[in-house]
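K.L.:
Pasting the sequence and the predicted coordinates here, then a few questions.
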Amino acid sequence: MNGGNKLDKKLYDPSNPEPHVMYGLYTKPELIKSEWIDPKWFNSQQYAAVVAYMNKLPGDVDTLELQDGFDTAHPGVMSAADWQYIMTSDFGTSRFDWWVGKLKRDYFRSQLIKAAQAYSEEPSEDNLTAMMVASQNATAASQTVTESTIADLAADMEDKMIHGAADNGIKTYFTLNNILGGGLMPGRLLTIGARPGVGKSAFAVNLIIEALKQQPELTIDMFSLEMSNAENYNRLLACKTGISAGKFINPQKSLSDAEKVEVEKAGNVLKDYRLQLYDKQVELPQIVKTMRQRAAEAEKGYLAIVDYLD
């Protein structure tokens, strides 16, 4: 929407956070000081202009002072009818914080989608970096913000020193666990970068096997944008049995009777794990959606591996 255009009535879709946030700010301008609200989060350039104006106000104003002051500073941007639309777009301010959170989440998710599309069209290092930053921002925007006093934090540290800290890390290799402070911790995004052919995919498969060996009830997803599910399953079998994955191309002829028994045992173990392989989901938004659903359903920890973003 171009600045100066009248507000589109579609903006007042009940699921759209923008009019709800503006209702709160218009009826209680002091809410602008309750938390940072970035003008760039708004699709409406009119709303963005109002929020930018409010962020610069030196003191408290009431509703009439806000409207008069903005109209004087930015004549023609908001009409009387536009202000009236805001007044009739909501019924209260009790959920103001929630609507601000949704506004922020929607913005960063849209930025992630744009970054993923840009990388898909041109898989450059700059676009990859931009996509990873957008992913981290979207994840951070979705997390609940908590506030703690120094006294609270000091008491928590004293409790940990006496009773020990809760260890929620996913355990894999001993050295890696130590480096990461106890394992793969919740909410972390780890990126492994190396030249093609050095073993990143093989490492990912070995990491899965090691994690499941130590925590069999984990839920794990592996999204492969390079290899098929069958190829990754063969690698999993190779890790479990020590048999070369090349033999699984034609197992009837390549495997000895003893090896076939080992493969059958390994298959029975693997199928009991909460492990899912994906080789058809190539769009990042689709992968993220699946991760969120599976993580919400996981009861004993969740690990997702994407191999690889290209």
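P.N.:
Noted; the coordinates are in hand.

K.L.:
switch to C-alpha atoms for all contacts and neighbour counts from now on
P.N.:
Will do.

K.L.:
element containing the residue nearest to S244 when sequence neighbours are not counted, please.
P.N.:
Of all residues not flanking S244 in the chain, A238 sits nearest, at 5.7 Å (Cα to Cα, 6 or more residues apart in numbering). Using DSSP states H and E, A238 maps to helix 229-241.

K.L.:
Which elements pack onto that helix?
P.N.:
helix 200-214, helix 257-271, strand 274-278 (3 or more Cα pairs under 8 Å, 6 or more residues apart in numbering; DSSP states H and E).

K.L.:
So for E299, which of the ones you listed sits nearest?
P.N.:
Proximity to E299, assessed across those by Cα to Cα, is greatest for strand 274-278 (10.6 Å).

K.L.:
what's the angle from the closest one to helix 200-214?
P.N.:
Relative orientation of strand 274-278 versus helix 200-214 (axes from the mean of the first three to the mean of the last three Cα atoms, to 10 degrees): 160 degrees.

K.L.:
What residues sit buried inside strand 274-278?
P.N.:
L275, L277, Y278 (16 or more other Cα atoms under 10 Å).

K.L.:
Quick one: neighbours of A116, just the number.
P.N.:
For A116, the neighbour count with other Cα atoms under 10 Å is 24.

K.L.:
helix, strand or coil for it?
P.N.:
Recorded secondary structure, A116: helix (DSSP: H, G, I helix; E, B strand; the rest coil).

K.L.:
which residues touch the closest residue to it other than its chain neighbours?
P.N.:
With sequence-adjacent residues excluded and distances taken as Cα to Cα, 6+ apart, A116 is closest to M131, at 5.8 Å. M131 is in contact with L112, A115, A116, Y119, counting by Cα atoms under 8 Å, 6 or more residues apart in numbering.

K.L.:
After the helix holding A238, which helix or strand is next?
P.N.:
Immediately after helix 229-241, counting by DSSP H and E, sits helix 251-254.

K.L.:
D307: what's it in contact with?
P.N.:
Counted by Cα under 8 Å, 6+ apart, D307 has contacts S201, A204, M222, F223, S224, L225, E226.

K.L.:
now those residues as a markdown table including neighbour count and secondary structure?
P.N.:
Formatted as a markdown table, the contacts of D307 follow (neighbours: other Cα atoms under 10 Å; DSSP: H, G, I helix; E, B strand; the rest coil):
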| residue | neighbour count | secondary structure |
| --- | --- | --- |
| S201 | 20 | helix |
| A204 | 17 | helix |
| M222 | 20 | strand |
| F223 | 23 | strand |
| S224 | 21 | strand |
| L225 | 17 | coil |
| E226 | 15 | coil |
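
K.L.:
and of those, the nearest to L190?
P.N.:
A204 (11.8 Å).

K.L.:
That closest one contacts I305, doesn't it?
P.N.:
Yes: using Cα atoms under 8 Å, A204 makes contact with I305 at a distance of 7.3 Å.

K.L.:
this is the other structure I want to compare:
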Amino acid sequence: MNNYELEKTIIAALLNDFDKAQTTHLNSEWFMIDDFKKIFEILNNFGSRLDGIMELFAKLQAESKGQGINYERLLDIQKGYLVGTSLDYLANELHLAFLRLQFSKLTAEHSKFPTKKTEAQMLEILNIMNKLSRKQNAGDLEETFKQLEYELEHDVDTGIKTFSCLNYALGGGLRPGMLVTVGARPSVGKSAWAINLIDRAFDNNQEMKIDLFSLEMSKKEVFERFVAKNGKIDTYYLSQKNRMLKAQQKDDVRKVIEKFKNRDFKVYDTVSELNHILGIIKERSSSCENGKYLAVIDYVGLIKVNNNRDRRLQIEQITRELKNLANEYQVPMIILSQLSRGVEQRQDKTPMLADLRESGSIEQDSNVVCFLSNEETEKNHEGYQRVKFSIKKNREGDLMDATFKFYKARMDFSEEFK
């Protein structure tokens, strides 16, 4: 379908339901044909307040001073509407056509007068085009070709930076579309590890949006861990803040609060149903550039599904839908998972992929599977215990082991470099 036919088909659908001009994601600048652009603008401004196609025609005549489309042609377009037309799909196609034209203009401009601004605009358009292609499940590779050709001549962001060991293993950081699972037995510190990861992500990019779905702890419990980590305050003293904290420590708490007031960070402690979680991620990530959004779920075993299927099948549904969403919306996700008791019954207590609880789909759907396990069961005289971090599956690179120092009293993970 050429651009003229595409625009005409969209207008035909709108002429049969004026309200759709306001409820469908369309923009007048995407239309190249002046008559169609004017029709859309009037429908978008007035919608069902128009008393039929005759009033629409009168407004068109007034705006074009009698030089626009004639009434018979307007009726012909309206009659050409095909029942069952997917207006959302056509709107996406129109948006893509507009972006391709903009990208071609910028490419020509950049070849003559290369600037950082033009380069940034080209990358932004490519990211939007890729999102739109995934949204409508387009099978062609046109946008992929453009992306690869662009990357041959321009540096691109290699992902959200968090822990150095994870950045290295992933070839730069958490990239769009990644589903990363972190498994551990209870009390090893996987929730604290996730809090440290979020903190590092923000430190490297304060413009990010991060959502934490905390299915075990309340917002207050979660944020107190951020306070302990950032303020270097023992969590024991946070239980009676007024009595147990010194004046300087109270000031430190206030500084942490101010720090997070300026960050786009949300904690959902009452959202546990899968569709609700998916809806929030879609809404929050849809307005973000690639690499500017991260979702963390603590933990996958507590997500609810509204059906009576076996729990193993429910987990398969959960991981499959999370992975599909990561791909479609091009966002990275971290999901925490509890390991089965079998790991404690073995002589070698090193976690394995088979220890992921309830379903093999967690391993199958994840790009990366990591484990946390205690190297030391008790903290040493310096106040920390060593926690082993192992990557046992990695579609993005090599497997690896690293060691963290976990200061449990203040919920702080730091990498141990050898």
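P.N.:
Sure, I can see it. Computed from a predicted structure; not experimentally measured.

K.L.:
How close are the two chains, by TM-score?
P.N.:
Laid over one another, the chains give 0.51 as their TM-score (TM-score structural alignment, normalised by the length of structure 1), with 180 aligned residues with a Cα RMSD of 3.2 Å.

K.L.:
Can you show me the strands along structure 2?
P.N.:
179-184, 209-214, 264-268, 293-298, 333-338, 368-374, 385-394, 400-407, 412-415 (DSSP state E).

K.L.:
Out of those strands, the one nearest E72 of structure 2 is which?
P.N.:
Per Cα to Cα, nearest to E72 of structure 2 of these: strand 293-298, 49.7 Å.

K.L.:
OK, contacts around the aligned partner of N177 of structure 1 in structure 2?
P.N.:
In structure 2, N177 of structure 1 lines up with N167, judged by TM-score structural alignment. By Cα under 8 Å, 6+ apart, the residues touching N167 of structure 2 are K161, G173, L174.

K.L.:
The aligned partner of L189 of structure 1 in structure 2 - how many residues pack around it?
P.N.:
Matched to structure 2 by TM-score structural alignment, L189 of structure 1 sits across from L179. Applying other Cα under 10 Å, we find 26 other residues in the vicinity of L179 of structure 2.

K.L.:
what comes up buried for the helix or strand containing T139 of structure 1?
P.N.:
Secondary structure from DSSP H and E places T139 of structure 1 in helix 125-142. For helix 125-142 of structure 1, the buried set under the neighbour-count rule, 16+ other Cα under 10 Å, comprises N127, L128, A130, M131, M132, A134, S135, Q136, N137, A138, T139, A141.

K.L.:
Need the counterpart of the fifth one in structure 2.
P.N.:
M132 of structure 1 maps onto no residue in structure 2, with residues paired by TM-score structural alignment.

K.L.:
So M132 of structure 1 versus V288 of structure 1, what's the distance?
P.N.:
Distance from M132 of structure 1 to V288 of structure 1, counting by Cα to Cα, to the nearest Å: 13 Å.

K.L.:
one step back: kindly present the buried residues of helix 125-142 of structure 1 as TSV, with separate columns for distance to H20 of structure 1.
P.N.:
Listed next are these as TSV, based on distance: Cα to Cα, whole Å:
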residue	distance to H20 of structure 1
N127	34
L128	35
A130	30
M131	30
M132	30
A134	25
S135	26
Q136	26
N137	23
A138	21
T139	23
A141	19
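
K.L.:
Which of the residues you listed sits closest to K104 of structure 1?
P.N.:
The closest of the buried residues of helix 125-142 of structure 1, once distances to K104 of structure 1 are taken by Cα to Cα, is A141, at 6.5 Å.

K.L.:
How much space separates the residue nearest to that closest one when sequence neighbours are not counted from R188 of structure 1?
P.N.:
Counting by Cα to Cα, 6+ apart, the nearest residue to A141 of structure 1 once its immediate chain neighbours are dropped is R105, at 5.3 Å. According to Cα to Cα, R105 of structure 1 stands 18 Å off from R188 of structure 1.

K.L.:
Compare neighbour counts for the two and give me the winner.
P.N.:
R105 (20 against 9).

K.L.:
Please list all residues in contact with the more buried one.
P.N.:
Here R105 of structure 1 is in contact with A138, A141, S142 (Cα under 8 Å, 6+ apart).

K.L.:
circling back to that earlier point, just give me the neighbour total for the counterpart of the residue nearest to S244 of structure 1 in structure 2.
P.N.:
Under the alignment (TM-score structural alignment), A238 of structure 1 pairs with A228 in structure 2. The local packing of A228 of structure 2 (other Cα under 10 Å) involves 23 other residues.

K.L.:
okay if I get the contacts of R105 of structure 1 as JSON lines plus distance to L255 of structure 1?
P.N.:
Formatted as JSON lines, the contacts of R105 of structure 1 follow (distance: Cα to Cα, whole Å):
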{"residue": "A138", "distance to L255 of structure 1": "48"}
{"residue": "A141", "distance to L255 of structure 1": "51"}
{"residue": "S142", "distance to L255 of structure 1": "49"}
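
K.L.:
Looking at those, which is nearest Y53 of structure 1?
P.N.:
Nearest to Y53 of structure 1 among the contacts of R105 of structure 1, with distances taken as Cα to Cα, is A141, at 23.6 Å.

K.L.:
That closest one and I113 of structure 1, how far apart?
P.N.:
15 Å.

K.L.:
on that earlier part again, what's the residue nearest to A141 of structure 1 aligned with over in structure 2?
P.N.:
Match for R105 of structure 1 (TM-score structural alignment): no aligned residue.

K.L.:
Checking my notes, R105 of structure 1 in a strand, right?
P.N.:
No: read with three-state DSSP, R105 of structure 1 is helix and lies in no strand.

K.L.:
Can you give me the distance of it to A138 of structure 1?
P.N.:
7 Å.

K.L.:
do E65 of structure 1 as well
P.N.:
35 Å.

K.L.:
Which residue is the nearest non-sequential neighbour of the equivalent of N275 of structure 2 over in structure 1?
P.N.:
Per TM-score structural alignment, the equivalent position to N275 of structure 2 in structure 1 is P285. Beyond its immediate neighbours in the sequence, the residue positioned closest to P285 of structure 1 (Cα to Cα, 6+ apart) is I113, lying 6.6 Å away.

K.L.:
one step back: output the contacts of N167 of structure 2 in a markdown table; the columns should cover distance to V83 of structure 2 and neighbour count.
P.N.:
Output for these, formatted as a markdown table (distance: Cα to Cα, whole Å; neighbours: other Cα atoms under 10 Å):
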| residue | distance to V83 of structure 2 | neighbour count |
| --- | --- | --- |
| K161 | 49 | 24 |
| G173 | 47 | 22 |
| L174 | 44 | 25 |
